[in-house]
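Trainee: sequence? don't have it. structure:
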């Protein structure tokens, strides 16, 4: 069992990671004036999906997949 397997089963750690991820996204968008907002969101979504943190389902969002 690897470190990410433990992370995927720990809901408290996932919630903490989501908050940190959202804070980082907000800070990046502030610093770039939102210029790369779509790229940042796509990257954040990709990382969260890889870690098993399905953010759209947890937050009640229905976003279409980006091309």
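Mentor: That came through fine. Fair warning: this is a prediction, and the values are worked out from it, not measured in the lab.
Trainee: Could you use CA atoms for every contact and neighbour count after this?
Mentor: Fine.
Trainee: Which helix or strand lies directly C-terminal to the longest helix seen in the chain?
Mentor: If you go by DSSP state H, the chain has its longest helix at helix 11-31. Using DSSP states H and E, the helix or strand that follows helix 11-31 in sequence is helix 37-50.
Trainee: buried ones in that following helix?
Mentor: Going by neighbour count (16 or more other CA atoms under 10 Å), the buried part of helix 37-50 is 37, 40, 44-45, 48.
Trainee: Structure two is appended below for comparative analysis:
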């Protein structure tokens, strides 16, 4: 399992901008499904996930 995680992290590091865009889209989808009820928590979770992949948020 460790080998899989290493490969996944490597892939995320190499494609950081695409990963960040995917996380943004996932956050937007969650906001739409909940009617924005958890917008603040969703934004915080997306920001935390982006900080853990590559060099952080590449869309800003």
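Mentor: Thanks, I have the structure now. Nothing here was measured: the structure is a model prediction, and the numbers come from that model.
Trainee: what's the TM-score for these two chains?
Mentor: The TM-score (TM-score structural alignment, normalised by the length of the second structure) is 0.71; 55 aligned residues with a CA RMSD of 2.1 Å.
Trainee: re the thing from before, farthest pair within the buried residues of helix 37-50 of the first structure?
Mentor: The most widely separated members of the buried residues of helix 37-50 of the first structure are 37 and 48, with 16.3 Å between them, by CA to CA.
Trainee: So what angle separates the directions of the helix or strand in which residue 7 of the second structure is found and helix 39-52?
Mentor: Element membership of residue 7 of the second structure, judged by DSSP H and E, is helix 2-14. Per axes from the mean of the first three to the mean of the last three CA atoms, to 10 degrees, the angle that helix 2-14 of the second structure makes with helix 39-52 is 100 degrees.
Trainee: Next, the residues that contact helix 2-14 of the second structure from outside, please.
Mentor: 19, 53-55 (CA atoms under 8 Å, 6 or more residues apart in numbering).
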